[in-house]
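Undergrad: sequence and predicted model, in that order:
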Amino acid sequence: MAADTENIRQLESYLNFKARIKITDGRVFIGVFVCIDKQKNVILAHTEEFRGNEQRLVGLVMIPGKHLVSMETEDLDAVYF
């Protein structure tokens, strides 16, 4: 239980940081880390999506936890799922 509390505190410390998320199909999303739930679904705000050489603004996006490969915040800490 104490480990869960520490992990939650660590995730809370990353709120409102710019985050880069890679998902299983190879896309990368870069946006402001707003929320995560117990299923590891992540919400990013002001988000851009990168697919190969293509780039587009998607705004507010929810990324299902089952598709997360990695997540990095602007301080370059990586979290792998």
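TA: Happy to help now that I have it.
Undergrad: make it CA atoms for all contacts and neighbour counts henceforth
TA: Will do.
Undergrad: correct me, but residue 50 touches residue 23?
TA: No - the criterion here is CA atoms under 8 Å, and residue 50 misses it with residue 23 at 10.9 Å.
Undergrad: next up, a structure to set beside the first:
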Amino acid sequence: MEQNIAAGKALGREEGAEFLRSLLDKGLRISTTDSRMFRGTFKCTDPDSNIVLAQTYEYRQPSLHKLAEEAATTVTTNQSDIPSELINTKVKMDMTSRYLGLVVVPGQHIVKIELEQFASQMRV
């Protein structure tokens, strides 16, 4: 399950600090302006809203070149051999990932922050 962190912005200074302390060592997913997503353990932040994550994986959308390659492998070169249902078929590829370790995500590029929680971790 996921919880959107937007509620933290509406809190006062003390409540905000306590909210951030409650997130320490928890799993976060951070989406950025360049369509990347970082998934890691929250370690700290600063007044500029930069966020430090440990044990971080970066996820990216596949490049247009890779999408074109995948589309080419699903379609034969002879147009007469293509079934009509494949002509309008969309190609879907999974996001690529890589392990980064310790990262600083610049606050100015953060679009969304989500807290990763499993049902077993949530309070009733």
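TA: In hand now; what should we look at? What you are looking at is a predicted structure, and each value in this text was computed from that prediction instead of being measured.
Undergrad: what TM-score do we get after superposing?
TA: Here the TM-score for the pair of chains, by TM-score structural alignment, normalised by the length of the first structure, is 0.87; 75 aligned residues with a CA RMSD of 1.5 Å.
Undergrad: and the strands in the second structure?
TA: 2-4, 27-32, 37-45, 51-60, 96-105, 110-116 (DSSP state E).
Undergrad: got those as CSV, with distance to residue 71 of the second structure and mean neighbour count columns?
TA: Below are the strands of the second structure laid out as CSV (distance: least, CA to CA, whole Å; neighbours: other CA atoms under 10 Å):
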stretch, distance to residue 71 of the second structure, mean neighbour count
strand 2-4, 33, 13
strand 27-32, 27, 21
strand 37-45, 25, 21
strand 51-60, 19, 19
strand 96-105, 17, 14
strand 110-116, 30, 17
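Undergrad: can you put these in JSON lines and add distance to residue 86 of the second structure?
TA: JSON lines is the format used below for the strands of the second structure (distance: least, CA to CA, whole Å):
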{"stretch": "strand 2-4", "distance to residue 86 of the second structure": "36"}
{"stretch": "strand 27-32", "distance to residue 86 of the second structure": "33"}
{"stretch": "strand 37-45", "distance to residue 86 of the second structure": "31"}
{"stretch": "strand 51-60", "distance to residue 86 of the second structure": "26"}
{"stretch": "strand 96-105", "distance to residue 86 of the second structure": "25"}
{"stretch": "strand 110-116", "distance to residue 86 of the second structure": "36"}
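Undergrad: to residue 15 of the second structure, which of these lies closest?
TA: With respect to residue 15 of the second structure, and counting by CA to CA, the nearest of the strands of the second structure is strand 37-45 at 15.4 Å.
Undergrad: how much does that closest one stray from the first structure?
TA: In the superposition with the first structure, the average deviation recorded for strand 37-45 of the second structure is 0.3 Å (mean CA distance after the TM-score superposition for the first structure).
Undergrad: would you mind measuring from the counterpart of residue 108 of the second structure in the first structure to residue 40 of the first structure?
TA: When the first structure is aligned by TM-score structural alignment, the residue opposite residue 108 of the second structure is residue 66. For residue 66 of the first structure, the distance to residue 40 of the first structure (CA to CA, to the nearest Å) stands at 8 Å.
Undergrad: between the two, point out the one with more neighbours.
TA: residue 40 (15 against 12; other CA atoms under 10 Å).
Undergrad: how much space between the aligned partner of that one in the second structure and residue 68 of the second structure?
TA: Aligned counterpart of residue 40 of the first structure in the second structure: residue 49 (TM-score structural alignment). For residue 49 of the second structure, the distance to residue 68 of the second structure (CA to CA) stands at 37 Å.
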